[in-house]
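>>> Give me a 3D structure for the following:
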Amino acid sequence: MDTEGREALGRSRGGLTSKVHLLADDRCRPLVWLTSPGQRGDSPMFIPLVQTLNLARRGPGRPRTRPDRARGHKAYSSRTNRVYLRKRRIKATIAQPDDQRAHRRKRGRAGGRPPASDREQYRQRNTVERSIGKLKQHRAVATRCDCEDVGVPLRAVA
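Sure, this is the predicted structure:
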């Protein structure tokens, strides 16, 4: 069985599982999605997800590959992801997990200051949750079928 291929099936105590990692715009339209085996962590999938973004412009010009802002779940909070976003000048609104916050506080002044957090922007993160809810209505996602056979677009162009 191909666990690293298109199906992205992974073993866990509950059986075979997979995860869907999704980039969506503010209107709940999926822009990019990647799947990974269920036992794999979320944070390592963030950078490949952002690198896959390719939005066509309405007029002439090359496609956009850099979003204005990244809003993410605290599972995507890591130093590597934050450095990547900072280098690409993408504003980030990703909550910091309690263990990272405690580690930073334990280090005292050497721990640095906490990353900026905007509550209003973080509340807008629900667009991704609603977009995933819409995707789950499709049979291809619910049953892990080959998406090209069923007609579910893997990438919607805004």
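
>>> C-alpha only now, for contacts and for neighbours.
Noted.

>>> where exactly do the helices run in this structure?
Along the chain, the stretches classed as helices by DSSP state H are 46-51, 79-87, 98-106, 119-123, 126-135, 139-143, 147-150.

>>> for the chain, what's the longest strand?
As assigned by DSSP state E, the longest strand anywhere in the chain is strand 15-24.

>>> List the contacts of it.
Outside of strand 15-24, the residues within contact range by CA atoms under 8 Å, 6 or more residues apart in numbering are 8-11, 30-39, 42, 45, 49-50, 127-128, 131-132.

>>> so how far is it off the chain centroid?
10 Å (CA atoms, centre = their mean, to the nearest Å).

>>> which non-adjacent residue is nearest Asn54?
Thr65 (5.0 Å; CA to CA, 6 or more residues apart in numbering).

>>> One more, please, to line up against the first structure:
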Amino acid sequence: MRRGELTDSAWLVIAPLLPSPAVRGGRWRDHRQVINGILWKLRTGAPWRDLPERFGPWKTCHERLRRWTADGTWEKILAAVIVHDDGRPVEWVISVDSSVVRAHQHAAGARKKGGSTWSSPPALTGEAIGRSRGGLSTKIHLAADGRGRPLSILITPGQAGDNPMLFPVLEAIAVATGKPGWPRRRPDLLLADKGYAHDSTRRRLRRRGIKHVIPERADTIGRRVQKGSRGGRPPGFDRQAHKQRNVVERCFNRLKQWRDLATRYTKRASIYQASLTIAAIMIWLR
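The predicted structure follows:
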């Protein structure tokens, strides 16, 4: 085992979750060898054709990544390992934020026919590549638990707003409790920055019974002050609790240590989303 590859303990966790060979005849390339090749690619950001020979043919690794992206294998593994991390359960003080990554010129130009398997968020189309101040970019929307571990990750074009993606990110959280019934989705407390400080968002969170700590925007404060007594009382804000929101920033830092994620090179949004999921799996297995 070399640096950055699957440890024996990590392999014991994910091996039963991998699909069995679907090809008749011939020799099926070892799953662990292929996954280590995928991890090397994500860690270095190198082109697929530069994959070292010890991982086998690069086309095999790429095809396995694509196939397991299409059938939902990576999401299944993440759901299974999400509470594996040294036995300590999820901390349900959840922080939400977003981060923009530059899209390399190689990420542009995906074929419109032959389609992507990416299931885009509502009202968004294409391959999650847009234009922001820095040029072509993709935005990562992330929910992290109280220990800075990723619970859900979604991507949009770089110019997309943060607030419209809050509830899709929260709805993407599904943590098995080990008891009969639906997986848990609702946090004990939600922490977010001013990008999510909209009155409609606060009302919707209250209707769902989600406690939240979101600072008030300056323009909202100004309008309320102008109205005087008719402006109502300001929303409650626990400054001490809000300091815990830095865990989501630390989670972004951990994700962007993977060079293939810090800059997007893949054309297909589904593959980039899967790559983020793989990095999240490795964070939970450490």
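
>>> mind listing what the residue sitting nearest the centre point of the second structure touches?
Here the mean C-alpha position of the second structure is nearest to the C-alpha of Ile153 (CA atoms, centre = their mean), at a distance of 2.1 Å. Listed by CA under 8 Å, 6+ apart, the contact set of Ile153 of the second structure reads Ile140, His141, Leu142, Ala143, Val169, Ala172, Gln273, Leu276, Thr277.

>>> Check the burial of the fifth one by counting its neighbours.
When neighbours are counted by other CA atoms under 10 Å, Val169 of the second structure registers 20.

>>> Dump the helices of the first structure to JSON lines, plus distance to Val157 of the first structure.
Shown next, in JSON lines, are the helices of the first structure (distance: least, CA to CA, whole Å):
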{"stretch": "helix 46-51", "distance to Val157 of the first structure": "15"}
{"stretch": "helix 79-87", "distance to Val157 of the first structure": "22"}
{"stretch": "helix 98-106", "distance to Val157 of the first structure": "36"}
{"stretch": "helix 119-123", "distance to Val157 of the first structure": "23"}
{"stretch": "helix 126-135", "distance to Val157 of the first structure": "15"}
{"stretch": "helix 139-143", "distance to Val157 of the first structure": "19"}
{"stretch": "helix 147-150", "distance to Val157 of the first structure": "16"}
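
>>> Identify whichever of these lies nearest to Gly59 of the first structure.
When the helices of the first structure are compared for distance to Gly59 of the first structure using CA to CA, the nearest one is helix 46-51, at 22.3 Å.

>>> for the closest one, which positions count as buried?
Using 16 or more other CA atoms under 10 Å as the test for burial, helix 46-51 of the first structure gives Phe46, Leu49, Val50.

>>> can you list the residues you listed in TSV and add distance to Arg113 of the first structure?
Converted to TSV, the buried residues of helix 46-51 of the first structure look like this (distance: CA to CA, whole Å):
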residue	distance to Arg113 of the first structure
Phe46	23
Leu49	27
Val50	26
